[in-house]
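Visitor: sequence first, then the predicted structure, then my questions.
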Amino acid sequence: MPAARTLRRTAMATVREGRQSILMVVDVQVGVMHEAWDAARVVRQVARTVERARAAGVPVVWVQHGSDELAPGSAAWQWVPELLPAPGETLIPKRYNSAFEGTALEAELARLGASHIVLAGAMTNFCIRATAYGALERGYDLTLVNDAHTTASLTLDDGGTVDAAAVVRELNVVLPWLQYPGRRSATAAAEAVEFVFPGA
């Protein structure tokens, strides 16, 4: 489907036409997950979400970060062993927090006719948050899988800490409250995600 036909523009908003859902898995890589909070459980929940999406015939889009610390091809850059893209699934390399910046993601979503993104992965306060906000700003409905994203705790220069579990909880609380014209934002557990937007 041509990209131009997937948009409805109004004076206030850009909204994606249609009801095609996709699952987007972001940065569930060895070097990202090795210090992440509750990583083993989160990986299981991401894997379960992937399994359910595939069973429902929903496209899975894999977003993989590359940087000096996650050099493409290195051991740290690889997907965790429990998660591997299937043949034919879309792979999007990125270098910035948002999966939309400097990538072919929007073109791939247009090709798939996507209007609703189900989002899972890491890190909550960096790439997940940036990608979630980027999706809503570009007119997609969004469901964050609330038990399938994680981050690492941060130690600040003043000795304080930002607790990973609190960061995860905060994003889960905030996302359903976000209001964008013509779009909907929600969270759902891996076992409860509907691959059509709730109420559609």
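Guide: That came in fine, so what should we check first?
Visitor: CA atoms for contacts and neighbours, from now on please.
Guide: Will do.
Visitor: burial count for the residue lying closest to Asn172 once chain neighbours are set aside?
Guide: Of all residues not flanking Asn172 in the chain, Asn146 sits nearest, at 5.9 Å (Cα to Cα, 6 or more residues apart in numbering). Around Asn146 there are 23 other residues, counting by other Cα atoms under 10 Å.
Visitor: so Asn146 sits in a strand?
Guide: Yes. Applying DSSP: H, G, I helix; E, B strand; the rest coil, one finds Asn146 inside a strand.
Visitor: quick one: Ala122 and Val30 touch, right?
Guide: No. The criterion here is Cα atoms under 8 Å, and Ala122 misses it with Val30 at 11.1 Å.
Visitor: and these two? Which one has more around it.
Guide: Ala122 (26 against 17).
Visitor: tell me the buried residues in whichever helix in the chain runs longest?
Guide: Taking DSSP state H as the criterion, the chain has its longest helix at helix 39-55. By 16 or more other Cα atoms under 10 Å, the buried positions in helix 39-55 come out as Ala39, Val42, Val43, Arg44, Gln45, Val46, Ala47, Arg48, Thr49, Val50, Arg52, Ala53.
Visitor: ok, structure two:
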Amino acid sequence: MEETGCEKVHIIAHSKGGLDVRYMVSSLGMAPCVASVSLVSAPNHGSKTMDALTRLPRWAFRLAGFFVNLWYRLLGDRHPDFCAVCGQFTTAWAQEFNRANPDEEGVLYRSYAGAMRSWRSDVFMWWQNLIIGLVEGENDGLVTAESAQWTGFQGVWRGAAGRGVSHMDEVDFRRRPLRRRGEVFDVVDEYIRMAAQLKELGL
């Protein structure tokens, strides 16, 4: 704001970043500086799958954490800590977080979700999608469409010809449009559309 001279900022936040932004706006007093918050597949209501995992015996939970951390290291995360963050993905934690961080008046909230058509939609998210799908239903490989729904819900991204959109697709991990049966879905276009809509609203 100091560099550009703008009065407020628009924030687009993905995944757990959405919770960080909601906390910043509601609990850290940043609402006067924020015009809008757009949440993309943020786990706003937690995960029933995580509820089930945290009830596992400690040894089994740690073993699961080892393999999950190994997978995410392969994907580029240098310091994954599955077990440490699990508590912040339970439905009970989400309920308390939502109570403590309500929407702030004067800030426009919008939310979006992604959903994979099946576990075949993304080779990097297949096993997560399969497990979460069995426990909870439609999801993007990490977050269910139900959990992502928050104020101003704008719908579910389903990709080209229903191919589906994964948690990694939402941040353009492959750096290319998704193509299926002659249709094209480019997530970059969705972010451009977000910005255009905010401009049209005069924000």
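Guide: Happy to help now that I have it. If you're wondering where the values come from, they're calculated on a predicted model, not measured in any experiment.
Visitor: TM-score of the superposed pair?
Guide: The TM-score (TM-score structural alignment, normalised by the length of structure 1) is 0.32; 105 aligned residues with a Cα RMSD of 5.2 Å.
Visitor: relative to Glu137 of structure 1, how far out is Val173 of structure 1?
Guide: As judged by Cα to Cα, to the nearest Å, Val173 of structure 1 and Glu137 of structure 1 stand 19 Å apart.
Visitor: again with Ala40 of structure 1
Guide: 31 Å.
Visitor: tell me which element Tyr112 of structure 2 falls in.
Guide: strand 108-114 (DSSP states H and E).
Visitor: so what does that strand touch, helix or strand wise?
Guide: Contacts defined by 3 or more Cα pairs under 8 Å, 6 or more residues apart in numbering; DSSP states H and E place strand 108-114 of structure 2 against strand 34-40, helix 145-148, strand 153-157.
Visitor: between those, which one is nearest to Thr91 of structure 2?
Guide: Among these, the nearest to Thr91 of structure 2 by Cα to Cα is helix 145-148 (9.2 Å).
Visitor: buried sites along that closest one?
Guide: Within helix 145-148 of structure 2, the residues scored as buried using 16+ other Cα under 10 Å are Ala145, Glu146, Ser147, Ala148.
Visitor: ok, longest helix in structure 2?
Guide: Max-length helix for structure 2 by DSSP H is helix 58-74.
Visitor: check which helices and strands that one is in contact with.
Guide: On a contact count with 3+ Cα pairs under 8 Å, 6+ apart, helix 58-74 of structure 2 meets helix 82-85.
Visitor: what residues of the helix it packs on count as buried?
Guide: Quick answer for helix 82-85 of structure 2 (16+ other Cα under 10 Å): Phe82, Cys83.
Visitor: what of stretch 49-69 of structure 2?
Guide: For stretch 49-69 of structure 2, using 16+ other Cα under 10 Å, the buried residues are Thr49, Met50, Asp51, Leu53, Thr54, Ala64, Gly65, Val68, Asn69.
Visitor: from what I can see the residue nearest to Asn172 of structure 1 touches Ala188, true?
Guide: Yes. Counting by Cα under 8 Å, Ala188 is a contact partner of Asn146 of structure 1 at 5.6 Å.
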